[in-house]
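S.K.: Prediction below, plus the sequence it came from.
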Amino acid sequence: MHDSPQPDTDSDTDDEALMPGLGLDMPPVPAPAPAPATGQAYRVLARKYRPQTFAELIGQDAMVQTLGNAIRRERLAHAFLMTGVRGVGKTSTARLIAKALNCIGPDGQGGPTIAPCGVCEPCVAIAEGRHIDIIEMDAASHTGIDDVREITEAVRYAAVSARYKMYIIDEAHMLSKQAWNGLLKTLEEPPPHVKFLFATTEVNKVPITVLSRCQRFDLKRIPSELLASHFTEICVKEAVVAEPDALAMIADAAEGSVRDGLSILDQAIAHADLGGHSDDAGAAMVRAEQVRSMLGLSDRGSMRRLFAHLIAGDADAMLADLDAQHGLGVDPVAVMRGLLAMVHAITLQKSAGRVRTVHGEEDRAALADWAGKLGHASLHRLWQLLLKGHDEIEQAPVPREACEMALLRALYAATLPDPGTLARRMVEAPQADAPTAPSPEPSQPQAEAPPAPDGAPPWDMADYGEPVARPEPQPIRTPGEIRTIGDIVDLLDNAGRLLLAGQVRTDMRPVEIGSDTLTYQSATGRDDYVPLLREALAEITGRRWQVERGADDALPSLAEQEKHSQDAMRDEILNHPLVKATQSAFPDAEIDWTAAEISPHEDDNLPTRSAKA
């Protein structure tokens, strides 16, 4: 039995299969389609729109003016230090300085300028990062003394083609202590053809000996309004349609960093819909809802509703809105930050009429309305409650539950009046003929908090609004009731004038006291408090008082009377037969006069004192 012939599997068959027209049954393998020509590789926005001139460097006008004046007046430092948060232009500024100092102009005859041409060979080479005399070093990966030794040995040689040989050291705070020490002498007295440019985000880690050898520039955070405007211009260049609220959210999330904002904008454009705008078919449409979802932020409208339920005391609606936010994936910390931002914006609106331009019209209207209704006391108290809740949420094992408890605490705390309002209500409450409510039985449950009067919202729409005028002073004592200096001291004590009452008690020796007159002599010679005493008595009693110093005999002051009474009581104690017998039995015993108050004994009328032997 013979085996049937097997098909040949050598490479010849494969070669023939790839050649059409040879009469073989096997179809030819299709060749791969060529990749579409896309030109250059895509560059992210943060690199594509890196500033190439000082005019394109936003938010750093003070530094640009200083550098411009230094270049025009030929007062160039040998070392510059740029510091600031991430993404504000530290490395870009270092490269711009290198271009400004080495630019030769389109005709090749120019000198240092604050506005480099960008077309000459040094400008183009520096922009492309290939200039041989502009050396960039990442201090995060070159931290040792050996790396610095290469710099100190190379600075002796002149520049090859540039006007200055420049060393740009990024993340300079990462250099080791030995590296800084090795650079100190060269940094202080470099050759005239060498410039040093340092960029760092943590200037506190740079040795003070280095800071004193550099001209320091602190780059500021970019305001959100300027960032939003900058992102709008970039969207126009990129043919992207973006809603203003979306760019405002991106600017807020950037926290003053241009690079962070451009990275978020790049992600938002990739996340956006295509053809979402009727006028720009096929263009990307960056919507606020998509950016909010991408960043995990809470909707401003939802935050306004949540805040409205909070200040209105509607716990059910507030918890329902909080559940909705949780269902959308909003972090509880983000919810609390949104409420804190709302309180902050309302306070600024109420105090100085300031409102951030990145807020929409609905936000501005709501902030203005709440600023007119809420008072300063309630806003600051609400801020403290929310801020404490924010810290608790970050540390809580279940953030959602901590957020609910914090907001409920803020809601129910609204029913409690502030100390000023409570004191005013106590003064205005009727003091006499007021029926006392019977105390509840132990088995009866106590109410948690009284409801707001007349159905008013809990958060002080009336109580904490504009300052309430002080009520007219009511007479507390009739003229016949004020007979002694002790009555005047009690009057001042009850009115809360404790310091003034103490001065009267210590210094004033009464000569004569009438219905609205007081003649006295000073025990200490310091009676500069008398004008304040006149005002206080007039405010408390509702009558003008005449308080003058007299020349007749005066009674002792209250302090002197108390001292005389204590001395008399002390003599009485010492002369008591039992005390004398005790002293005879214990000659070394001493009476501790500060251990207890003098009080009569119930049995033998002996004033009690503690004694120590």
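M.R.: Nice, thanks for sending it over. Numbering: from 1, shown residues only.

S.K.: Every contact and neighbour count from this point should use C-alpha atoms.
M.R.: Noted.

S.K.: Name the SS class of residue 354, please.
M.R.: Counting by DSSP: H, G, I helix; E, B strand; the rest coil, the backbone at residue 354 sits in coil.

S.K.: can you pull the contacts of it?
M.R.: Counting by C-alpha atoms under 8 Å, 6 or more residues apart in numbering, residue 354 touches residue 348.

S.K.: do you know how far it is from residue 380?
M.R.: Per C-alpha to C-alpha, to the nearest Å, residue 354 is found 17 Å from residue 380.

S.K.: structure B:
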Amino acid sequence: MENFVVSARKYRPADFKSVVGQEHITTTLKNAIKNNHLAQSFLFCGPRGVGKTTCARILAKTINCENKTADFEACDTCDACKSFQNNSSFNIYELDAASNNSVDDIRNLVDQVRYAPQKGQYKVYIIDEVHMLSTSAFNAFLKTLEEPPSYAIFILATTEKHKILPTILSRCQIFDFNRIQIRDIATHLTKIAEAEKVEFEEEALRLIATKADGALRDALSIFDLIVTYSAGKKVTYQETIDNLHILDYDYYFKVVDAFLAEDISEALLIFDEILKKGFDAHNFIVGLATHLRDVLVVKDPATVELLEVSDDTKARYIQQSESTSVSFLISALNIINQCDINYKMSKNQRLHVELALMKVAKLSQAFTLAKLAQAESKKKA
């Protein structure tokens, strides 16, 4: 039986052009290789799962490649590339600073730097989670980082740039990795699903991409989970929300419809159903605020593109937005936002949420009373 390989490893990018959502990084690195403007120390920083270590490995492989392609990618066929792929390259060293963060660990690394590569042009040192190094370890590393031998290149990767000493930052060429856009993650998941011959619903992949919060590795892990649940056959929207315990957006549409009908009873019954299904009331409030924001966004054609959902779902948002006014949505958002802010301090959290729902359900009536009061005051004046 063949061993299962998780998608995050199986489909890990092997060259710059296959890196997802970091074109500003990959273009700069390729141009540096092309023009022979390679810095001797790089700092890759950004959120988890966005490709920092992957880009470090691709850079290390490419600069030692013996037969680079016309667009300055690694050939994957020369001895240097093959040794890299087999994890047997003597020119690339990886150090996990989370578990090797002492002065002695850095001194051992500095000792290795003194020796030139036996084969190939560069020795590349990739230090992951570099912010975990102790202050004394950082200090022991300073001189080598500032004046390394011509054949040594250091690539430091971190998720917490603010924890790195300014003296280290000033010696590195800094690359800030972005959170990957939902559409880019969804597109990548589509390619993987097609390669694995897994049927999928577009909305399910978008939901996975949204849940991943900009981290492609997280998205691939979730994708594997859903595929396993469906016995490797199909990724559906319903199975995805069931597995990830996500509240279906249908509930938010129903709650807003109840608001527009000024039906307090219906809003409270929907909220009760949500609680009975095991969903957290605070998460419901946060999701409702997001839904109201999305309804507000689609009221203006100029901001519709800010809504990253499928065309069918976007049509539902547009339809609901036509039944609401901007003043209603802003007032509702303010009430729900205050509910979110004060939720933790409330002694009776269910009642706290229910009061917010009642207030929003009677907003239209409040607007009418305010207009009448204003008209009355003008008459008296």
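M.R.: Looks like it came in fine. Everything quoted here is computed from the prediction, not taken from an experiment.

S.K.: Could you get me the TM-score between them?
M.R.: Put the two chains on top of each other and the TM-score (TM-score structural alignment, normalised by the length of structure 2) is 0.93; 380 aligned residues with a C-alpha RMSD of 2.3 Å.

S.K.: To which residue of structure 2 is residue 313 of structure 1 aligned?
M.R.: Mapped onto structure 2 by TM-score structural alignment, residue 313 of structure 1 lines up with residue 262.

S.K.: so who does that match touch?
M.R.: By C-alpha under 8 Å, 6+ apart, the residues touching residue 262 of structure 2 are 361-362, 364.

S.K.: Translate residue 161 of structure 1 into the numbering of structure 2.
M.R.: So residue 161 of structure 1 corresponds to residue 119, using TM-score structural alignment.

S.K.: and its match, how far is that from residue 381 of structure 2?
M.R.: Residue 119 of structure 2 is 92 Å from residue 381 of structure 2, by C-alpha to C-alpha.

S.K.: The two: which is more packed in?
M.R.: Using other C-alpha atoms under 10 Å as the criterion, residue 119 of structure 2 and residue 381 rank with residue 119 on top: 12 against 6.

S.K.: what helix or strand is residue 510 of structure 1 on?
M.R.: Using DSSP states H and E, residue 510 of structure 1 sits within strand 508-513.

S.K.: And that strand, what does it pack against?
M.R.: Under the contact criterion of 3 or more C-alpha pairs under 8 Å, 6 or more residues apart in numbering; DSSP states H and E, strand 508-513 of structure 1 touches strand 517-522.

S.K.: and for the strand it packs on, what span of structure 2 is it aligned with?
M.R.: Aligned by TM-score structural alignment, strand 517-522 of structure 1 falls on no residue of structure 2.

S.K.: Compute the inter-axis angle for the helix or strand that that strand is followed by and strand 517-522.
M.R.: Per DSSP H and E, strand 517-522 of structure 1 leads on to helix 530-541 as the next helix or strand towards the C-terminus. On the basis of axes from the mean of the first three to the mean of the last three C-alpha atoms, to 10 degrees, helix 530-541 of structure 1 is oriented at 150 degrees to strand 517-522.

S.K.: For helix 530-541 of structure 1, buried residues please.
M.R.: Buried residues in helix 530-541 of structure 1, counting neighbours by 16 or more other C-alpha atoms under 10 Å, are found at 530, 533-534, 536-541.

S.K.: what do you get for stretch 391-403 of structure 1?
M.R.: Residues of stretch 391-403 of structure 1 classed as buried: 392-393, 399-400, 402-403 (neighbour count, 16+ other C-alpha under 10 Å).

S.K.: Select from these every entry located in helices.
M.R.: Among the buried residues of stretch 391-403 of structure 1, the members falling in helices are 392-393, 399-400, 402-403 (criterion: DSSP state H).

S.K.: Closest to residue 338 of structure 1 out of the residues you listed?
M.R.: Using C-alpha to C-alpha, residue 403 comes nearest to residue 338 of structure 1 of these, at 12.5 Å.
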